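1. Output the structure for:
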Amino acid sequence: MTQNKRAQIGLLMNVTIFPAHNGDSFLIETKGGTVVLIDGGYVSTYKEYIKPKLLELSKANKNLSHLIVTHIDSDHISGVIKFIEENKQNEIIKVEDIWHNSYSQLKSIEDGLNFKGKTIDNLPINYLLKDGVDDIKNKNISAVQGSTLASLIKKFGYRINAHFSKNIVSVDTKEHILSNDIAFKILSPNHEKLLELKKYWKRELYKKGYSSDENLTDFNEEVFEYILSLEKEKKRLMSKNVTAKSSMDIDNLSNEVFVEDETTTNGSSIAFVLEYKNLRILFLGDAHPSVIVNSLKKYYTPDKFPVKFDLIKIAHHGSKNNTSPELLNYIDSENYVISTNGLSHNHPDPETIARIINRKVEFTRKLYFNYSLDSNVSFKDKVLMEKYNYQIIESSNNQPLELSLSYE
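-> The predicted structure follows:
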């Protein structure tokens, strides 16, 4: 059953959180007609939920104003690739602009690394898209053969990063974006995180014995996306150190030592504030919180903190390494969204939820989840919810979760 928070008078924006397994996919629709798709989850996310919605929008003579691909990672990008492959020349819906940092954009960042080795043309590529069909018992994600996103964008002639003059999507390139009836404040990545991403790619080529120079070819785009997808998969196979807890101690959980995520792909994630009329929502992608904090300080004066947003999408499926206590000193909301089915790394981490709710406020925080999670059972304790003034709201039957934002 789809969860709704609707007000018939003053409705300004509808946010759809698609069931994306352990991934991300969101659709934003404004009253003024702007439609933004953020990430695409897995192939099955696209087929079952995104495609029918886009066809419905197209039938209503609406375009996809922005397709934002936050970073190269199978749980964010697989569904987008399948969409671009099928959409071709806007056969499903017209796409006005794609935000995506491919190698073509990153080549402008000087890295100083040049390795001599085998020609890159000899590197075998077996690029697989993640389908997202869960084997609940084994927690597996099936795979299908696919093309890279960069190659499809070029093949079908889509506009890419038009608001950034086809350059890098970065807070250091352009901070403010005005488009149609909405505005963006870019928070992540910065050039430093993108430099780390490019260096990682080149070092991985060096380890495999391949040459790394500045001669850009179409094939370099393929290799870039392929190598980065392998990097993230390796990290996901690593065991997670989870401390056993006999009871839910919110104070202890929220005060555990914070260690920031160091994954290069997550560090390259696009994060932003989207503003429409008097609404502002915060989408954190999988970004590193230290970068977000520095960017927030550029936009808001000290007397504005914590900035209250109408909705906050928590980073990296609720990982404890992507939501720092420091970041939470700068932001707050009545509505938090965590996107995950809980089958990868046991996300969300209880430390993240504890950090969010363990701050005194006059309003009730609502934590929205696009799946019903076993890990939430302890947080549904009525005593805890009353003490810390929060609610847990979960989607049921694996249906999209809808939040309608309005003014009073």
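2. contacts, neighbours, all on C-alpha from now
-> Noted.
3. what's the single longest helix in this protein?
-> Counting by DSSP state H, the longest helix found in the chain is helix 218-236.
4. Second input sequence below; structure requested for side-by-side comparison:
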Amino acid sequence: MINAFRIQLLKAKTGDSFIVECGDNTFFIDGGTRSVAKYLKRYLQENDPTKLQAVFVTHVDRDHIGGIAKLYSQFGKYVPKTAPVYMNHPEQVKVNTNTSGLVTFEDGNNLKDVLAANGYKLEEATTGKVLRFGETRIDILSPQNVVAGQLFKEWEESDDDGLVSSDIIEVDCSTLPSEPQNSILNDIVNASSISFTVTYKGRSALFLSDTLPEIVTNQLSEKTNFDVVKISHHGSKHNTSMELLHKIDCNNFIISTNGPRSYGHPHAESLARLILSSIEHGYSECNITFNYEKVRDRIKINNLPKGFRVNLIYSESIIL
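-> Predicted coordinates:
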């Protein structure tokens, strides 16, 4: 297992939180809600903490930053100071468009202050940046710095929880859903998400955070193969398009959500697009992995082409 490429899927409630192990190198990607901090702390207690190479806070929605903010504020003694934190904050990203002054990013600002006070490194992560950690390469696809700058004019709080739905999600594979209509200015918090690829020993994973599909589509110059793709925004129909999936050659997907009724994630339209794109790319099956068993069990697939199989999987980790 020493050379394994493993992705651990934490129970992050409405959000995302992943521990990525590339041989001896470990990375934290988001921290879900604040309650997830205890899992990150436990990991550091049970493993060699010096293997933690970097922490990524993809954006400042509270179901992504909450657990990281609590980890550093309450359990910081377990986190090595050698691991930089990548989070786009006004003091990291210099842009001319940020002329309206800062709004109060409570968790983002608090985390920045805790990091600065305790000697941790805070780094920006925008389009084109390439990070190397031994045999592991991380390529930042988004956001462009001008998009990140727009984020600092708006701050939208997101609820941590909400009632979890038990409704069946009916996925119709006989009809291609219409494409999402997005506007960066109308969804700047998600548009400014850090999305990136992680490559290790010939295997690659694409982490789409909550970014909008057109942003990543524009960064992929041609169809690219990935071993697994973490789908954007918990399977929202607004954040996965067929235009993007045309460029992503993959049939192995991760969706992170506990399925709150208030959001309706994952949406049937996104699931249909994942299945239909897998067919388009010539695969005989589509694998969709969930970090909550109850979400997996709610999904019903209808009108699949004969001979094609969809595997709905609940798992706490994926090994590539």
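5. Just give the TM-score of the two.
-> TM-score of the superposed chains, computed with TM-score structural alignment, normalised by the length of structure 2, equals 0.86; 309 aligned residues with a Cα RMSD of 3.0 Å.
6. hang on, the earlier thing: who touches the longest helix of structure 1?
-> The contact list for helix 218-236 of structure 1 (Cα atoms under 8 Å, 6 or more residues apart in numbering) reads 72-74, 102-104, 120-121, 125, 127, 148-151, 201, 204, 263, 265, 344-345.
7. Kindly supply the ChimeraX command isolating those of the residues you listed that are buried.
-> The following ChimeraX line selects those of those that are buried, judged by 16 or more other Cα atoms under 10 Å:
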select :72,73,74,102,103,104,120,127,148,149,150,151,201,263,265,344,345
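8. Helices - which of the contacts of helix 218-236 of structure 1 land there?
-> Those of the contacts of helix 218-236 of structure 1 lying in helices (DSSP H): 74, 103-104, 149-151, 201, 204, 265.
9. nearest to S44 of structure 1, of the residues you listed?
-> Within those, proximity to S44 of structure 1 (Cα to Cα) peaks at S74, which comes in at 12.2 Å.
10. pretty sure the closest one is touching K130, no?
-> Yes. With contact defined as Cα atoms under 8 Å, S74 of structure 1 reaches K130; the gap is 6.1 Å.
11. list residues touching both of those two?
-> Contacts common to S74 of structure 1 and K130, judged by Cα under 8 Å, 6+ apart, are Y42.
12. quick one: contacts for the residue nearest to the spatial centre of structure 1?
-> The centroid of structure 1 falls nearest to G285 when counting by Cα atoms, centre = their mean (3.0 Å). Neighbouring residues of G285 of structure 1 by Cα under 8 Å, 6+ apart: 70, 269-271, 313-316.
13. Specify which member of those residues is nearest to V377 of structure 1.
-> I314 (19.4 Å).
14. Quick check: the one in structure 2 that sits across from that closest one in the alignment vs K41 of structure 2, distance?
-> I314 of structure 1 maps onto I231 in structure 2, with residues paired by TM-score structural alignment. As for I231 of structure 2, its distance to K41 of structure 2 is 26 Å (criterion: Cα to Cα, to the nearest Å).
15. just to revisit the earlier point, which of the contacts of G285 of structure 1 fall within strands?
-> Here DSSP state E is the test, and those give 271, 313 as lying in strands.
16. Just name the closest of the contacts of G285 of structure 1 to E334 of structure 1, please.
-> The closest of those, once distances to E334 of structure 1 are taken by Cα to Cα, is K313, at 11.6 Å.
17. burial count for the closest one?
-> 22 (other Cα atoms under 10 Å).
18. How much space separates H288 of structure 1 from D261 of structure 1?
-> Taking Cα to Cα, one finds H288 of structure 1 at 6 Å from D261 of structure 1.
19. More neighbours: which of those two?
-> Comparing H288 of structure 1 with D261 by other Cα under 10 Å, the one with more neighbours is H288, at 29 against 19.
20. Pretty sure that one sits against T264.
-> No. Judged on Cα under 8 Å, H288 of structure 1 makes no contact with T264 at a distance of 9.6 Å.
21. Any figure for the gap between the equivalent of Y371 of structure 1 over in structure 2 and F5 of structure 2?
-> Mapped onto structure 2 by TM-score structural alignment, Y371 of structure 1 lines up with Y292. Distance of Y292 of structure 2 to F5 of structure 2, computed by Cα to Cα: 22 Å.
22. Heading C-terminal from the helix or strand that contains E56 of structure 1, find the next helix or strand.
-> With secondary structure defined by DSSP states H and E, E56 of structure 1 is part of helix 51-59. Downstream of helix 51-59 of structure 1, the next assigned helix or strand under DSSP H and E is strand 66-68.
23. average gap between that next one and structure 2?
-> Once fitted to structure 2, strand 66-68 of structure 1 is off its aligned match by 0.4 Å on average (mean Cα distance after the TM-score superposition for structure 1).
24. helices and strands around that strand, which ones?
-> In terms of contacts (3 or more Cα pairs under 8 Å, 6 or more residues apart in numbering; DSSP states H and E), strand 66-68 of structure 1 is packed against strand 35-38, strand 98-99.
25. Now do the equivalent of V189 of structure 2 over in structure 1 against D251 of structure 1, distance only.
-> Using TM-score structural alignment, the partner of V189 of structure 2 in structure 1 is T265. Separation of T265 of structure 1 from D251 of structure 1 (Cα to Cα): 31 Å.
26. what about the strands in the stretch 151-300 of structure 2?
-> Counting by DSSP state E, counting those that start in this stretch, the stretch 151-300 of structure 2 has strands at residues 169-172, 195-200, 203-207, 224-225, 228-230, 248-249, 252-255, 285-290, 299-302.
27. Now do stretch 256-267 of structure 2: distance from first to last residue.
-> 12 Å.
28. before we move on, back to that, tell me which of the strands of the stretch 151-300 of structure 2 approaches V85 of structure 2 most closely.
-> Taking the strands of the stretch 151-300 of structure 2 one by one with Cα to Cα, strand 195-200 is closest: 14.8 Å.
29. mean deviation (superposed) between that closest one and structure 1, please.
-> Compared with structure 1 after fitting, strand 195-200 of structure 2 deviates on average by 0.6 Å (mean Cα distance after the TM-score superposition for structure 1).
30. In terms of secondary structure, what does that strand contact?
-> On a contact count with 3+ Cα pairs under 8 Å, 6+ apart, strand 195-200 of structure 2 meets strand 136-142, strand 203-207.
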